[in-house]
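Participant: No letters, just coordinates:
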């Protein structure tokens, strides 16, 4: 079944975390042709430099409709779309009473960028292909610390959007991966050394799997959603059991 990716073109939207790179590496190892995209040329170049394999890289602003449409017109026909870290760095972690309306609206950029990316892809995405979106475990489990209301809202919007699309644009398959706390992501990178140490200790003691998530583990989940032709409308947690 893994041979089904040989020669297939897969577009990955996002190049700012270890998850993006791990997905690209796995796809390349299975013979896929990979197109990596990001709004920042600098981040895109840095990501490409870390990938061991031939990859096509394109700069695109996924909050600008014209930029999105030009991007998909340029890359032409392709087989699978993976949307990873769109807008994640703009996610506001603040209490509702302390958050400005402008900040809250900015936190919803993840949904709007995902919307534009998916809509822009449909003219050139194969009818027997797939779309894999990225949400978060925050849609299943909320924090007593608070401050994640807009984060949860944006990720919930992505998840519900994906499930509805699985019916609307069938037979194209649409699935959603919902990672928990994963090393080498924007959230992980925003923590200090002591916070990372505390999180690692927490994972060992609190999670059934007794370790923090790794980018490669999310990449394996994404691959299963891409390859399995009988999976659509799925929201798949990759969370080490935190939602149990």
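Facilitator: Noted; the coordinates are in hand. Fair warning: this is a prediction, and the values are worked out from it, not measured in the lab.

Participant: Only C-alpha atoms from now on, for both contacts and neighbour counts.
Facilitator: Fine.

Participant: Work out the gap between stretch 116-129 and the centre of the chain.
Facilitator: Distance of stretch 116-129 from the chain centroid (Cα atoms, centre = their mean, to the nearest Å) equals 16 Å.

Participant: which of the residues in it are buried?
Facilitator: Across stretch 116-129, burial judged by 16 or more other Cα atoms under 10 Å covers 116, 117, 118, 120, 121, 122, 125, 126, 127, 129.

Participant: The closest residue to the fourth one other than its chain neighbours is in what secondary structure piece?
Facilitator: The shortest distance from residue 120 to any residue that is not its chain neighbour, by Cα to Cα, 6 or more residues apart in numbering, is 5.4 Å, and that residue is residue 69. Residue 69 is part of helix 65-75, with elements assigned from DSSP states H and E.

Participant: Just name whatever secondary elements that helix is in contact with.
Facilitator: helix 109-121 (3 or more Cα pairs under 8 Å, 6 or more residues apart in numbering; DSSP states H and E).

Participant: List of residues touching stretch 69-89?
Facilitator: Applying Cα atoms under 8 Å, 6 or more residues apart in numbering, the contact partners of stretch 69-89 are 8-17, 19-20, 58, 60, 62, 107-110, 113-114, 117, 120-121, 124-126, 128-134, 186-187, 226.

Participant: List the ones among the residues you listed that fall in helices.
Facilitator: Under the assignment DSSP state H, those contribute 19-20, 107, 109-110, 113-114, 117, 120-121, 186-187, 226 to helices.

Participant: try it against this one:
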């Protein structure tokens, strides 16, 4: 099973896991459309992707913009949603509710809006692949908002798999992956997190965007998975 000749829309596809998905799909011969909030990110991604890839600026929290985006894109085969603000880690006592809502607006409600307006354009045999995280089932202190988002994304995936059938809807759950989503941590704290995580994981290292991208490609290719949560966490849920 191949993605050659299929059209894939990746919202959040200009960096991190999303870019790795777009790049890997393009290598298989897929026609890739990436979208991101910042025009400079879109331009930089298109310089790295194969010729023929398309890019758009999109604020996933703006429903009118999302509706207009899919009207421009037209018919396609697979929707991937990886957009998200940097990871929010703060105690309940120190939490800023406005910031917490913004985090959920992009990661949860942005995905919801993308599926709502994108699903009617998905061709027969197509799919949606969303993104959650291991915090939903293995939270740490300071992850109340992230854990809430992850749990909601898993439930949303199962509900959409039934409501949108026969369009398949699945979600990938990465563990600790070295991406820009950790950029708000200091370099010292980030290095400490990666080192301690690597030491604890059965695989002995933290993940890369390319590691996780393989799960998205598998879910797009495979015609018998829907409502599934695919963990790519180096064994993090085991320890």
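Facilitator: The structure has been received and is ready for your questions. This is a predicted model, so every value here is computed, not measured.

Participant: TM value for the aligned chains?
Facilitator: The TM-score (TM-score structural alignment, normalised by the length of structure 2) is 0.93; 237 aligned residues with a Cα RMSD of 1.6 Å.

Participant: follow-up on the earlier one: which of the contacts of stretch 69-89 of structure 1 are buried?
Facilitator: Here, 16+ other Cα under 10 Å leaves 8-17, 19-20, 58, 60, 62, 107-110, 113-114, 117, 120-121, 125-126, 129-134, 226 buried among those.

Participant: what's the helix or strand for the nearest residue to residue 216 of structure 1 once chain neighbours are set aside?
Facilitator: Counting by Cα to Cα, 6+ apart, residue 216 of structure 1 lies nearest to residue 22, which is 5.4 Å off, once chain neighbours are set aside. Counting by DSSP H and E, the element that carries residue 22 of structure 1 is helix 18-29.

Participant: and the buried residues of stretch 116-129 of structure 1 as TSV, adding distance to residue 53 of structure 1?
Facilitator: Below are those laid out as TSV (distance: Cα to Cα, whole Å):
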residue	distance to residue 53 of structure 1
116	29
117	25
118	26
120	27
121	24
122	27
125	23
126	24
127	27
129	23
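
Participant: which of these lies closest to residue 194 of structure 1?
Facilitator: The nearest member of those to residue 194 of structure 1, counting by Cα to Cα, is residue 117 at 36.9 Å.

Participant: residue ranges for the strands of structure 2, please.
Facilitator: 7-11, 31-36, 54-57, 76-81, 122-131, 168-174, 229-232 (DSSP state E).

Participant: Same list (those strands) but as CSV, adding distance to residue 196 of structure 2.
Facilitator: As requested, the strands of structure 2 are arranged in CSV below (distance: least, Cα to Cα, whole Å):
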stretch, distance to residue 196 of structure 2
strand 7-11, 31
strand 31-36, 32
strand 54-57, 37
strand 76-81, 29
strand 122-131, 24
strand 168-174, 17
strand 229-232, 18
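
Participant: now the most centrally placed residue in structure 2: how far from residue 101 of structure 2?
Facilitator: Most central in structure 2 under Cα atoms, centre = their mean is residue 82, positioned 2.1 Å from the mean C-alpha point. Separation of residue 82 of structure 2 from residue 101 of structure 2 (Cα to Cα, to the nearest Å) stands at 18 Å.

Participant: what do you get for residue 115 of structure 2?
Facilitator: Counting by Cα to Cα, the gap from residue 115 of structure 2 to residue 101 of structure 2 is 20 Å.

Participant: circling back to that earlier point, now flag whichever of the buried residues of stretch 116-129 of structure 1 is closest to residue 1 of structure 1.
Facilitator: For those, the nearest to residue 1 of structure 1 is residue 129 (14.6 Å; Cα to Cα).

Participant: For the aligned residue in structure 1 for residue 38 of structure 2, grab the count of nearby residues.
Facilitator: Taking TM-score structural alignment for the superposition, residue 38 of structure 2 sits opposite residue 40 in structure 1. As a burial measure, residue 40 of structure 1 scores 16 neighbours (other Cα atoms under 10 Å).

Participant: Show which residue of structure 1 lies farthest from the average position.
Facilitator: Outermost in structure 1, Cα atoms, centre = their mean: residue 97 at 28.8 Å.

Participant: That residue pairs with which position in structure 2?
Facilitator: So, by TM-score structural alignment, residue 97 of structure 1 is matched to residue 93.

Participant: Distance of its match relative to residue 142 of structure 2?
Facilitator: Distance, residue 93 of structure 2 to residue 142 of structure 2, by Cα to Cα: 10 Å.

Participant: How about residue 20 of structure 2?
Facilitator: 28 Å.

Participant: Counterpart of residue 213 of structure 2 over in structure 1?
Facilitator: Residue 213 of structure 2 maps onto residue 219 in structure 1, by TM-score structural alignment.

Participant: wouldn't that match be in contact with residue 22 here?
Facilitator: Yes - the criterion here is Cα atoms under 8 Å, and residue 219 of structure 1 meets it with residue 22 at 5.8 Å.

Participant: Show me which of the two is the more surrounded one.
Facilitator: Counted by other Cα under 10 Å, residue 219 of structure 1 and residue 22 do not tie: residue 219 has more neighbours, with 23 against 19.

Participant: show me the contacts for the more buried one.
Facilitator: 19, 20, 22, 23, 26.

Participant: Show me what residue 170 of structure 2 lines up with in structure 1.
Facilitator: Matched to structure 1 by TM-score structural alignment, residue 170 of structure 2 sits across from residue 175.

Participant: Counterpart of residue 157 of structure 2 over in structure 1?
Facilitator: By TM-score structural alignment, residue 157 of structure 2 lines up with residue 162.

Participant: hang on, the earlier thing: state the span of structure 2 onto which the helix holding residue 22 of structure 1 is aligned.
Facilitator: Aligned by TM-score structural alignment, helix 18-29 of structure 1 falls on residues 16-27 of structure 2.
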